[in-house]
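Novice: Structure, please.
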Amino acid sequence: MLIVALGDSLTAGYIDPIRRMPYTRILEELLRRGMGVEAMVINAGIPGDTTMGMLRRLKADVLTHMADYAIIWGGINDLCQGHRPRDVVTNLLEIYRRCRGGGVAPIGCLLTPTGIENLNRVVAETNELLRIHCVEEGVPIADLYSPLIDDSGLLAVEYSSDGVHLNPAGYRAVAEVLYDVLKALIGGG
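Specialist: Coordinates of the predicted model:
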C-alpha cells in the first residue's frame, strides 16, 4: 500500500530547528505491526506551507505517485497569516476533489489545537466547517484535535514542543488516530 502525507511542518515532523519526528514513520510501523500491511508512507510535508501551496504541488507531490491514499493535513499556516477558515476549507476540498479525480482516496485531518487562545478560535471554526464538508463530500476525516486538547481548550503541553508544533508524544498520537482511520477504511476494524 502506498500513502502520501501532504502538509506543512506538522507533517514534516518539526519539533524544533534541529529535531524532526514525522508521524509518517510511526504510521508505517503501526500498519505493519497492527495489521500486517506493508505500507510506504511518503512524507510530502513542507514547513511553512499553506493550503494554496499544497494545492499547487498536489500533482507533483501526490498524484504522480499513484498512491492508494493521501493524508491531507494543513491550514494552520493559512490561519496564522490571517486567511479565513472558509478559504482554507475551500482549498482543502479542492485538494480532496483532485485526489479523487487522480484515483487517490483522500483522508482529511482536523487541525490540531494550539497553545494560542485566539488562534484556537479560528482553528475550531475551520474544523467545524471541515467536518461538515467532509461528511457532505464523503471524505473520511481524522480527528487530530480532540486527543491533543487540554481542559482549558489549548494544545496539551504533554504533546507540544512550542505551542504549535508537536513533540514525539504528539506525533505518536497523530499516527495512532490515522492508523485507526486507515484500519477502518482497509477493513480491519
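Novice: alpha carbons only for contacts and neighbour counts from here, please
Specialist: OK.
Novice: Identify the residues contacting the residue nearest to the spatial centre of the chain.
Specialist: By Cα atoms, centre = their mean, the chain has its centre lying nearest to W73, at 2.5 Å. Contact analysis of W73 by Cα atoms under 8 Å, 6 or more residues apart in numbering lists 5-8, 11, 108-111.
Novice: which ones among those residues are found in strands?
Specialist: Judged by DSSP state E, strands contain the following of those: 5-7, 108-109.
Novice: Neighbours of the nearest residue to M21 once chain neighbours are set aside, how many?
Specialist: Using Cα to Cα, 6 or more residues apart in numbering and skipping residues adjacent in sequence, the residue nearest M21 is G13, 4.5 Å away. Using other Cα atoms under 10 Å, G13 has 25 neighbouring residues.
Novice: Here is a second sequence; please produce its structure as well for comparison:
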Amino acid sequence: MAKVEAQSRTLLDWPNLARYREANASLTAAAKDEQRVVFMGDSITDMWALPRFGGFFPGKPYIDRGISGQTTPQMLVRFRADVIALQPKVVVILAGTNDLAGNTGPITVEETEGNLASMAELARANGIRVVLASVLPVSNYGRDANGNPLDMRTRRPPEKILELNAWIKKYAEEKGHTYLDYFSATVDDHGLLRKELSEDGLHPNAAGYAVMAPLGEKAIEATLKAK
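Specialist: Next comes the predicted model:
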C-alpha cells in the first residue's frame, strides 16, 4: 500500500516541483553584483550537498537543485521554477545518465540531446549563462551491502555515454556555452569510473566530488568572465 501511495504521489507531481518549492520561495532576490549559480541535475548533484561530502561549495552563492533519479524531461519541466526564477548568473547542467538508464521510460539519445538544448535555450533567453557538463563514466567495480558486484554498465552502456558526451561538447562549442569535462578527470584506462572515486560505480564519493569541485569552479569562473 505504501508503495502504491508513493507511486501515486510521483505521478501527481512527476517533475517533483514540490521538492524545492519552499526553498525557492524563501530565497531573497539575487543582488545585482551577486554571482549566483544554480546547479541543475540528478542524484550526483543532489548528493553533493550531503555533509559527508563536505557540503556544497561552502561560502559560495551556489544553489543545489539536483533531484535523485531524475531524467532530462523532468528537469526541463521544472527548469523555470528551479533555475530561471532564482535569477542566477550561471546554470550548471549535469544530466543524462538516468535517461540512458530509462528511469522514466524509453528515451532516445536524440531526445535527451533535445531536452538539454531546450534547457540551454531557456537559460540564454533569460540572460543566464550556461555550463554543460559531461556525463560521468560508470563501472562494475562497486559492491552492494551483501558484497555482490554492481555493474552499472548494464543500464548505462559506456558507448552511449561517449556518444552523448560527444554531442554535449560539440553543442556547447557551437552555441558558445562552456563545456565542463568531468568525464576525462574521472575515467580510468578501461573507460570506467575510477574505482577510488565511487563506492557503487555510479555516484561519486568524497574523493570523487573533490575531483569535480575545482573543475566546476574553473568552468564557472571562465563562464562569468566570457564576453
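Novice: Any idea what the TM-score comes out to?
Specialist: Put the two chains on top of each other and the TM-score (TM-score structural alignment, normalised by the length of structure 1) is 0.85; 175 aligned residues with a Cα RMSD of 2.1 Å.
Novice: about what we covered before: between the ones in strands among the contacts of W73 of structure 1, which sits nearest T126 of structure 1?
Specialist: Looking at the ones in strands among the contacts of W73 of structure 1 and their distance to T126 of structure 1, the nearest is C109, at 11.0 Å (Cα to Cα).
Novice: Alignment lookup: the closest one to structure 2.
Specialist: C109 of structure 1 maps onto A133 in structure 2, with residues paired by TM-score structural alignment.
Novice: For the closest residue to its match other than its chain neighbours, grab the count of nearby residues.
Specialist: Closest residue in space to A133 of structure 2, ignoring its immediate chain neighbours: L180 at 4.4 Å, by Cα to Cα, 6+ apart. By other Cα under 10 Å, the residues close to L180 of structure 2 number 25.
Novice: next one: G191 of structure 2
Specialist: G191 of structure 2 has 16 nearby residues by other Cα under 10 Å.
Novice: Would you quantify the distance from it to N205 of structure 2?
Specialist: Here G191 of structure 2 is placed at a distance of 18 Å from N205 of structure 2 (Cα to Cα, to the nearest Å).
Novice: same deal with D188 of structure 2?
Specialist: Taking Cα to Cα, one finds D188 of structure 2 at 16 Å from N205 of structure 2.
Novice: The two: who's more crowded?
Specialist: N205 (20 against 14).
Novice: Could you save the ones in strands among the contacts of W73 of structure 1 as CSV and add columns showing neighbour count and distance to C134 of structure 1?
Specialist: Shown next, in CSV, are the ones in strands among the contacts of W73 of structure 1 (neighbours: other Cα atoms under 10 Å; distance: Cα to Cα, whole Å):
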residue, neighbour count, distance to C134 of structure 1
A5, 23, 18
L6, 27, 17
G7, 25, 17
G108, 25, 7
C109, 26, 10
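Novice: Mind jotting down where the strands sit in structure 2?
Specialist: Under DSSP E, structure 2 gives strands at 37-41, 62-66, 90-94, 129-133, 142-143, 149-150, 178-180.
Novice: So what touches the last one?
Specialist: In this case it means strand 178-180 of structure 2. Counting by Cα under 8 Å, 6+ apart, residues outside strand 178-180 of structure 2 touching it are 130-134, 168-169, 172-173, 215-216, 219, 222-223.
Novice: now do 7 Å
Specialist: 130-134, 169, 172, 216, 219, 223 (Cα atoms under 7 Å, 6 or more residues apart in numbering).
Novice: Mind listing residues that contact the top helix by length along structure 2?
Specialist: For structure 2, the helix with the greatest residue count under DSSP state H is helix 206-225. Residues outside helix 206-225 of structure 2 that contact it (Cα under 7 Å, 6+ apart) are 53, 129, 178, 180, 182, 197-198.
Novice: Now that helix on structure 1. Mean distance?
Specialist: For helix 206-225 of structure 2, the mean distance to aligned residues of structure 1 following superposition is 1.5 Å (mean Cα distance after the TM-score superposition for structure 1).
Novice: Pretty sure G41 of structure 2 sits against S68.
Specialist: No. Counting by Cα atoms under 7 Å, G41 of structure 2 does not reach S68; the two are 8.1 Å apart.
Novice: Do you have the helices of structure 1 handy? List them.
Specialist: 9-12, 23-35, 51-56, 58-61, 76-80, 85-101, 117-137, 168-186.
Novice: Need these in JSON lines (columns: mean neighbour count).
Specialist: Listed next are those as JSON lines, based on neighbours: other Cα atoms under 10 Å:
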{"stretch": "helix 9-12", "mean neighbour count": "24"}
{"stretch": "helix 23-35", "mean neighbour count": "19"}
{"stretch": "helix 51-56", "mean neighbour count": "19"}
{"stretch": "helix 58-61", "mean neighbour count": "15"}
{"stretch": "helix 76-80", "mean neighbour count": "19"}
{"stretch": "helix 85-101", "mean neighbour count": "19"}
{"stretch": "helix 117-137", "mean neighbour count": "17"}
{"stretch": "helix 168-186", "mean neighbour count": "19"}
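Novice: Quick one: closest of those helices to I42 of structure 1.
Specialist: Per Cα to Cα, nearest to I42 of structure 1 of these: helix 23-35, 7.4 Å.
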